[in-house]
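Asks: Kindly return the folded structure for what I paste below:
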Amino acid sequence: MTSFESAKKLFKLISHSPFDFFIASCFVIVLATVELPLPIFMAILIDNIIPSGDTKNLIFVGLLLFGFRAGASIFQVIQNYIVAIIINDFTANIRKSMIFKMLRMPYQNYLNAEAHGMATRFSEDVDKVSEFAQHTIVFLIRPILSFTFIMTLMMFWNVPLALYCLIIIPAITLATRLIRSRMQMYSLQQKVCTEKLEIKIVEALSNIKIIRAFTAEEIFHKKADVEIENIEKSSISFKLWSEFANKSIEIIRTLNQIGFIFFAAWQVFDGNLTLGGFIALQTMADGVRSPIAQIMFYFTNFSSKAVSLDRVYEVIDQKQEQEDNHHLKKLEAIEGNIKFKNIDLIYGKTRVLNNITLDIPKGQMVALVGPSGAGKTSLTNLLMGLVKPDDGQIYIDDYSLRGIDIYSLRDHMGVVYQESILFNNTVKYNMLMGSANATNDAIWEALEIANAKEFIENLPNKLDTIIGVNGIKLSGGQQQRLSIARAILSNPKIMILDEATSSLDSTSELEIKMALDNALKDRTSIVIAHRLSTIVNADKIIVIDKGKIIDSGTHQELIQKKSGLYYELYQTQTEGLENYKQSK
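Replies: Below is the predicted model:
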């Protein structure tokens, strides 16, 4: 992103509050003009009033000076207040935009490691962009106006001294040009390393069980140390170059000031400038140098702040799952008929699904069976609209998925995964994920269907009990029954169960199976299972291998064939169970 594009996007964000921005601009203009008469009053005071001993005018000018200063202070407070409103509103808007896009960007984006580092952009980068926006008002707009007004006044008063003040501009520009590119480089390095560190920390905390089990703390510690050291190096380098830039500006400003004093004093010696004029022009020169320094400070830091703006816009500019769904059909109600027709799906160079055709009539339970990586979960991801097929069509009640508002379709779906995905909040909060407007009665009814009502009633605060991160305060079976209750709360017509019982013991599996029998009644359901005992009553079993459907039928039909992948899986599981019993 070029500097012009960065500035354009920044001003677009700030101008979301046009009235506040207009009022702030008015106060900036007032502040830039209110101090203009002060040097003139000083010249009159020194050249005329003091030599003549005019006490009356001395008091009058003194009161005028006080009035201008007091007025400037009042306007400064009001301007700061309005700027604070603009910046806070700006920060809130940009965070809202980022959250909106984070929750709606294509599913594949979440599979990248960078997705886990977005919290850094949401907090640190947004803060930097907010600071950038504030500096735009304080260190760019106001200084430009102040410079313009004061320089115009100086030109009318003394052209040579006014032109001398302008020498500072090319001097500072040349001195800071190299510094700006260095600051941008180290700023980007710092942010990338911080994001990598955050990803590693999230990964470590999410998998702390495995780390403890394999005593791998030292491995992760060393990995984190590397990123911390990289952050430290880039941060020190950035601060060094930033300080170098500030001191360069300060030195050039001081040299210009000293030269101005000698140049102006020479004019006083020659009788071309009065002492009052000398003081007034010296004050104006400071008023010119200060805005120039502020503007140069702004542009020196522009590149590093623009890095944060770029990273924020990488999120805001993300495409949504469905960019424009106004023309798409919203499904108010469905029967639950599903059809996959000639579906192909390719990830990278790997063909995950190959010419899949499958009809699932409403109310039927269809099980997907096959080895890991066969394409079972990819099929359900396609149905939910998380990924799009490279070829073929998916139909819901004769409506093509390509023409359906995917969010309206998901309203008619319930999903239960192998790992119960629960939030560190109350039971009720977790249940309302399934239906935001559900009543307590509806929640209890769903819990009863999922055989979860009894253990919820025994919790200390029932529905208002905090269940911990990922439901850690509940047993595995309880977590899964709560997940099932959540999935059926909205009374979905389609249920998807992805290895919902594979990680449970036999007792828990039986409890879950009973809950599922209730949950799947009169619903179209797709069940992915490795434990074949959970799908023996399925209306149809689809056997998938290497992205193709290689067999189908009921449990009995597939077993009676005495051959094929399903029969081999059944034999393996049955023999394994018998061998286990004999060993006991």
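
Asks: only C-alpha atoms for contact and neighbour calcs from this point on.
Replies: OK.

Asks: ok, which stretches of the stretch 451-584 of the chain are strands?
Replies: 494-498, 524-528, 540-545, 548-553 (DSSP state E, counting those that start in this stretch).

Asks: which strands and helices sit next to the last one?
Replies: Using 3 or more C-alpha pairs under 8 Å, 6 or more residues apart in numbering; DSSP states H and E as the contact definition, the elements that strand 548-553 packs against are strand 350-360, strand 540-545.

Asks: re earlier: kindly reformat the strands of the stretch 451-584 of the chain as CSV and extend each row with distance to L58 and mean neighbour count.
Replies: Formatted as CSV, these follow (distance: least, C-alpha to C-alpha, whole Å; neighbours: other C-alpha atoms under 10 Å):
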stretch, distance to L58, mean neighbour count
strand 494-498, 88, 25
strand 524-528, 92, 26
strand 540-545, 98, 22
strand 548-553, 98, 17
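
Asks: nearest to P170, of these?
Replies: strand 494-498 (66.3 Å; C-alpha to C-alpha).

Asks: Outside of the closest one itself, list whatever touches it.
Replies: 336, 377, 380, 412-418, 487, 520, 523-529 (C-alpha atoms under 8 Å, 6 or more residues apart in numbering).

Asks: Hey, what's the angle from it to strand 524-528? Just curious.
Replies: 10 degrees (axes from the mean of the first three to the mean of the last three C-alpha atoms, to 10 degrees).

Asks: So for S483, which of the strands of the stretch 451-584 of the chain sits nearest?
Replies: Between these, strand 494-498 lies closest to S483; by C-alpha to C-alpha that is 10.6 Å.

Asks: quick one more, to check against the first:
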Amino acid sequence: MKDYFRLLSFAKPIEKFAIPYVFATLLYILFNTLNLALLAPLLDTLFNHKKAVEVAVAAAPAITEEKSWWDIMAKFRELTDYFILNYGDAQALKYVCLMIVASVFLSNIFRYLSAKTMEDLRVHTLLNLRKNVFNNVMNLHLGYFNSQRKGDIISKVSSDVQVVQFTVTNTLQVVFKEPVTLIVYIVLLFSISVKLTLFSLLIIPLSGLIIAKIVKRLRQQATQAHETFANMIGYLDEALSGIKIVKAFNATDYVKDRFHQENVKYSNITRKMVRRQQLASPVSEFLGVMMVAGIVYFGGSLVLTGKSDLTSSEFIAYIAIFSQVMRPAKALSDAFSGIHSGLAAGKRVLDLIDEKPEIVDSPKAIEIKSFNSSIVLQDVSFSYGEKKILDHINIEIPKGKTVALVGPSGGGKSTLMDLIPRFIEPQEGKILIDGIDIREVKVASLRSQMGFVNQESILFNDTIFNNIAFAKPDATADEVMAAAKIANAHDFIMNTDEGYETSIGDRGIRLSGGQRQRLCIARAILGNPPLMLLDEATSALDTESEKLVQDALYKLMENRTSLIIAHRLSTIQNADLIVVVENGKVIESGSHSELLNYNGLYRRLIDMQTFSE
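Replies: Modelled structure (predicted):
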């Protein structure tokens, strides 16, 4: 129940919905019960004659304390008797029918208002829950996403949240409405016959035990179903993202088979779970019919043998009311079976909400407005688990200088660059910006001083204009165009169908690699940061595209501090400082000419690239 109440907290301010819901529901129950309460007087009106009513009225004693349960029904009977005596049977029948119609009309009006309020609460809960889940996901550190399947995260944010909001609000609805309805019906039944009602209540716990036994394993099956569905979403995402590779390697059948196996597993679990859920409803209905049949037999015997003071109309009304008792009881059993699936999904959602980002602003973190002198890495070490990635790195990046990181793949260059914007944190040492430890700087203000261009051109399924303006949403058309011109992107943009308003498709699929990269550079230029981080920005391009992109990069780096990772060493020969990193250590540093004279790893890398070209 702890998880349930946590999930319910996302419905706040719940009183905004609960008060009108309670008011409308109570009025619905009142008028809905009134329909059944009028049944006995209606039957009396149909079957009794005026003279019989006159005799009954003359002979009837005042309502006694023993008959206090019957006060409400007695009032209805007195009212119909009054109509019969004064207006006749036909007129009395008309009045009773009009009362029933009015009661049904009002009960349905308040039923609609009750359902409308609950739907508003459901939408409100979904809005808050999905907002909190997504916000927390966006705040998590990059390391979290390296260890999690994207499909599992997508499943939690979309499918699991949907299941949770229906379960929470439906259960909330059932927990108030159905018990109150049940209590009102039972009170009405007691008012007709205490003996019959006590007999019927002996059977209800048996029904509850049987249904509880049926739904016992639902929560475990629901958890398995949600996890399997998340795997399916993961496979779907991988297949769509890598569709070109899938087809290139004739792996379509393999991908189909992998998805199909998970689909079959999910279908089997869902089938078993739904069977149990659906079994609860017919079982409760069958038990209800058995109870009605038992009461008909028991109560009918009492009436026939004269051991009960129930009239025929009262007994029929009792049976009709008791048949309605099973509806809220059945709704409670269905809610009880459904809550297990919701709580299983809710546990997964709450686990995601409870996941805390490892990188947060310290309480005394300051905001920096500019970059003035240098970034210094002092004795920095970093490990993934027990694997050492960086080992006591010392580098200084002075303002206005270009520093390049080179070396064999897997040496730790990208990890080193990720440390500067605090995508990850070093286990040892510290990084200073203008002499301030970056752990004492607000993350947002630190990253605002930096621009990023990665090897992979990360773009969004939007227009060219919005992709460039991503770093500055309030940018004007002139500013966006100026950034595109510097990035050598304006000409190809104007050759597209709709210019800057052209949609580039998922991940920029409608553009070439060089065009995508130039848009990324334009995006970085528009932000106008003093420090640029360039991670192999040209390594995946052809020669012509590389020349255009490299020219754009030179313009980008003008009057800026730049940290570059490059495998094509020809592109960084003019760097102010070249740092050679191998196996997590700095083994050489200096200018291009100095490193050539060292005749070390840098020289060997240069020679290999020259030979291969």
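
Asks: May I see the ChimeraX selection of the buried members of the contacts of strand 494-498 of structure 1?
Replies: To isolate the buried ones among the contacts of strand 494-498 of structure 1 in ChimeraX, judged by 16 or more other C-alpha atoms under 10 Å, type:
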select :336,377,380,412,413,414,415,416,417,418,487,520,523,524,525,526,527,528,529
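
Asks: Please list the members of the contacts of strand 494-498 of structure 1 that lie in helices.
Replies: With DSSP state H as the criterion, helices contain 377, 380, 487 from among those.

Asks: mind listing the strands in the stretch 251-400 of structure 2 by residue range?
Replies: Using DSSP E, counting those that start in this stretch, strands in the stretch 251-400 of structure 2 cover 374-384, 387-398.

Asks: winner for burial among these?
Replies: strand 374-384 (a mean of 19; mean count of other C-alpha atoms under 10 Å).

Asks: so how far is that strand off the chain centroid?
Replies: 37 Å (C-alpha atoms, centre = their mean, to the nearest Å).

Asks: Helix or strand for the equivalent of N466 of structure 2 over in structure 1, just tell me which one.
Replies: In structure 1, the residue matched to N466 of structure 2 (TM-score structural alignment) is Y429. Using DSSP states H and E, Y429 of structure 1 falls within helix 427-432.

Asks: now do V30 of structure 1
Replies: helix 18-34.

Asks: how about the helices in the stretch 151-300 of structure 2?
Replies: 161-192, 194-201, 204-214, 218-241, 243-248, 252-305 (DSSP state H, counting those that start in this stretch).

Asks: need those in CSV with mean neighbour count, can you?
Replies: Listed next are the helices of the stretch 151-300 of structure 2 as CSV, based on neighbours: other C-alpha atoms under 10 Å:
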stretch, mean neighbour count
helix 161-192, 20
helix 194-201, 15
helix 204-214, 15
helix 218-241, 19
helix 243-248, 12
helix 252-305, 16
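
Asks: returning to what we had before: any idea how far the match of N466 of structure 2 is from I472 of structure 1?
Replies: Distance of Y429 of structure 1 to I472 of structure 1, computed by C-alpha to C-alpha, to the nearest Å: 15 Å.

Asks: the more surrounded of these two?
Replies: More crowded of Y429 of structure 1 and I472, by other C-alpha atoms under 10 Å: Y429, with 17 against 14.

Asks: hang on, the earlier thing: mind putting the strands of the stretch 451-584 of structure 1 into a markdown table with distance to D225 of structure 1?
Replies: Formatted as a markdown table, the strands of the stretch 451-584 of structure 1 follow (distance: least, C-alpha to C-alpha, whole Å):
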| stretch | distance to D225 of structure 1 |
| --- | --- |
| strand 494-498 | 38 |
| strand 524-528 | 41 |
| strand 540-545 | 43 |
| strand 548-553 | 46 |
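
Asks: separation between T543 of structure 2 and G514 of structure 2?
Replies: In terms of C-alpha to C-alpha, T543 of structure 2 sits 10 Å off from G514 of structure 2.

Asks: ditto for V168 of structure 2
Replies: Taking C-alpha to C-alpha, one finds V168 of structure 2 at 50 Å from G514 of structure 2.

Asks: Could you do R275 of structure 2 as well?
Replies: 55 Å.

Asks: In the stretch 451-584 of structure 1, mark out all the helices, start to finish.
Replies: So, for the stretch 451-584 of structure 1 - with DSSP H, counting those that start in this stretch - the helices run 453-457, 476-488, 506-519, 555-560, 565-583.
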